[in-house]
Structures are given as structure tokens and as C-alpha cells.
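*Asks:* The amino acid sequence is not available; the structure is as follows:
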């Protein structure tokens, strides 16, 4: 399970140091792919494989499924963190997410998300009011 918010920096070689709390779970390898909202998603290999099987099962006759499959699978990179917990973010994935130096890495329970720091701040500002309202639709009667 991935939780929390961290602020690592992307180095000049395009490497990002994963939060220490996430390293054990990602030590066996990970998959980095394009996420929604121009962030990157990081999954364990097992979680990605499980998700990919479900996505690949969509009928080829469904145009939306083809678009999603093509974008997801063509933009995925398999990584193994080095001894210092660093991963290499490909130039294409850095471009997609607008990553420069300052990044935000968040735990999103089943996945890790990597954001450009300014994009994350803007996303938070744009959606702050929606968070309070969404509780009723997402968690009716639980909180």
C-alpha cells in the first residue's frame, strides 16, 4: 500500500529517488506509465500485469479501448530501482508529465504517482473544493 506525499528532485540524468517507504514494495521491479491528468503512474509488476490483463481483454472493436490500450502500453517502461532507490524516467515520460526538476511523488494506495511540483500544486488548488463534495458520492454513509 502506498501512502503519503514526498518531494524528490529529478537529477540531470533523468533519475528520481523513490521515497524510502516505497522501496521495499517496488524492489522486485516496477512499471512506469502515463497516468491521467499528465502525471505518471508507478505500479508493481504484479499489479500492472493484473491490470493489463483486464485492459487487454476489452474487444478490439471498441475504439475507446484501442485508444486506451495504445496509450497505456506504448508509454510503459519497466524499471528496477538501483541500490539508492533511483529510477530512470524516460525522456518521453518526462515530456508527457512535464517533469523538470522539482517533483511530487504521492502514494495513491495501489499505485505511486509522479507529478511535476507546479502541476501538483495547481491540481490541488483546482480540486480542493471537489474533495469535500466528492466524499458524499464516493463514500456514502462511511464517513
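*Replies:* Now that the structure is in, tell me what you want to look at. Treat the numbers as computed from the prediction; the structure is a model and nothing was measured.

*Asks:* C-alpha only now, for contacts and for neighbours.
*Replies:* Noted.

*Asks:* Report the buried residues of the helix or strand harbouring residue 51.
*Replies:* Under the criterion of DSSP states H and E, residue 51 resides in helix 45-56. Burial within helix 45-56, assessed by neighbour count using 16 or more other CA atoms under 10 Å, is assigned to 45, 48, 55.

*Asks:* next one: stretch 19-29
*Replies:* Quick answer for stretch 19-29 (16+ other CA under 10 Å): 19, 22-23, 26.

*Asks:* Quick check: residue 33 vs residue 79, distance?
*Replies:* 11 Å (CA to CA, to the nearest Å).

*Asks:* scratch that, residue 119
*Replies:* 24 Å.

*Asks:* tell me the secondary structure for the spatially most central residue of the chain?
*Replies:* Centroid-nearest residue in the chain: residue 41, 1.6 Å away (criterion: CA atoms, centre = their mean). Put simply, residue 41 is strand when judged by DSSP: H, G, I helix; E, B strand; the rest coil.

*Asks:* Comparison target, given below:
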């Protein structure tokens, strides 16, 4: 897998479930139906395939618990993280506390983010992009990517 690609619209039902789009399902490793969902750094959720999550937890478990910043990070990053699974219809249930954290309403966007999928409220996702001018995006790219210019 080279990473997840694309952005997809979905709808939450009254129970907080959504149907994982077929185009995203095709990008999953064969037979993968288990995920971990957690709070994102922005007001969105992160959906990790279970194998990706296990690698992240392995790195986090090596951090020094005697460092208060490590404990704070672990609480913020791991707090609320929940294992979820696709049901027989290909739907996923969002935990209510995480749904509330991200302010998810009926319409959501599933945005690929290399090794995870970000789940956004559709209105907040649109607003995020509206707030970035092309000049601001260009400046951000230059700052983040620095001198890296291979194949861009």
C-alpha cells in the first residue's frame, strides 16, 4: 500500500454509523476490518488500520513516563482511542464522545492522510480549505517541505 488517497463524503445515521466508501475499502489490506479511531490534532478524528495503530503504540510505549510532557501527550493522544470494526454491511459506529469532540453532524468527509483517514464534519472541512489562500498554502508548503523538491 502506498497510502490512502482521496476524499469521500458520507452520512451519519441516527445511531452514529457511516458506510465506509467502496473506494476506500479497496485501498485496505485484504480482509482488514479492524481500526482504531482517536482524536485528531485538529477538530477531526483519525481512523487507523489496526496494524498502523500497533506501530504507533509501539513507539509511544518507549517514551519516558517520568516526563510530564510525555504523560500529557499520551493522555491527549490515546485518551478516547477506541477499537472499531466494520459490521457485515460495511458500516462503522463512531463512539459518541469522539463524535462530539469533532463536532460531527450528519454530513462527514473521509479524507485520506497517507497511513490514516481523517474524519471531518463536512462544513468544518470546507471551512478549513476556504481559510487558506493559495499564497498561504504556498508559504506553508515552502516552510514544511524546505529544500525537498524531488518529484514535486
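*Replies:* Structure received. A quick note: this is a predicted structure, and the numbers were derived from the prediction, not measured.

*Asks:* Could you tell me the TM-score of the two chains?
*Replies:* Remark: TM-score between the superposed chains equals 0.91 [TM-score structural alignment, normalised by the length of the first structure]; 143 aligned residues with a CA RMSD of 1.6 Å.

*Asks:* before we move on, the earlier item: may I see the buried residues of helix 45-56 of the first structure organised as a markdown table, with distance to residue 71 of the first structure added?
*Replies:* A markdown table is the format used below for those (distance: CA to CA, whole Å):
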| residue | distance to residue 71 of the first structure |
| --- | --- |
| 45 | 18 |
| 48 | 15 |
| 55 | 12 |
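
*Asks:* which SS class is the residue of the second structure most remote from its centre?
*Replies:* Distance from the C-alpha centroid of the second structure, by CA atoms, centre = their mean, peaks at residue 66 (28.6 Å). Three-state assignment for residue 66 of the second structure (three-state DSSP): coil.

*Asks:* any idea what it aligns with in the first structure?
*Replies:* With TM-score structural alignment as the criterion, the equivalent of residue 66 of the second structure in the first structure is residue 61.

*Asks:* any idea how far that match lies from residue 67 of the first structure?
*Replies:* Taking CA to CA as the measure, residue 61 of the first structure falls 11 Å from residue 67 of the first structure.

*Asks:* Any chance you could list what contacts the helix ranked longest in the first structure?
*Replies:* If you go by DSSP state H, the first structure has its longest helix at helix 117-138. Applying CA atoms under 8 Å, 6 or more residues apart in numbering, the contact partners of helix 117-138 of the first structure are 7, 102-104, 143.

*Asks:* so can I have TSV of those showing distance to residue 92 of the first structure, neighbour count and secondary structure?
*Replies:* As requested, those are arranged in TSV below (distance: CA to CA, whole Å; neighbours: other CA atoms under 10 Å; DSSP: H, G, I helix; E, B strand; the rest coil):
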residue	distance to residue 92 of the first structure	neighbour count	secondary structure
7	21	17	coil
102	17	14	strand
103	16	21	strand
104	18	20	strand
143	40	6	coil
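
*Asks:* In the residues you listed, find the pair that's most separated.
*Replies:* Maximum pairwise distance among those (CA to CA): 34.3 Å, between 102 and 143.

*Asks:* what's the closest non-adjacent residue to the equivalent of residue 5 of the second structure over in the first structure?
*Replies:* Superposed on the first structure with TM-score structural alignment, residue 5 of the second structure falls opposite residue 3. Counting by CA to CA, 6 or more residues apart in numbering, residue 3 of the first structure lies nearest to residue 107, which is 3.9 Å off, once chain neighbours are set aside.
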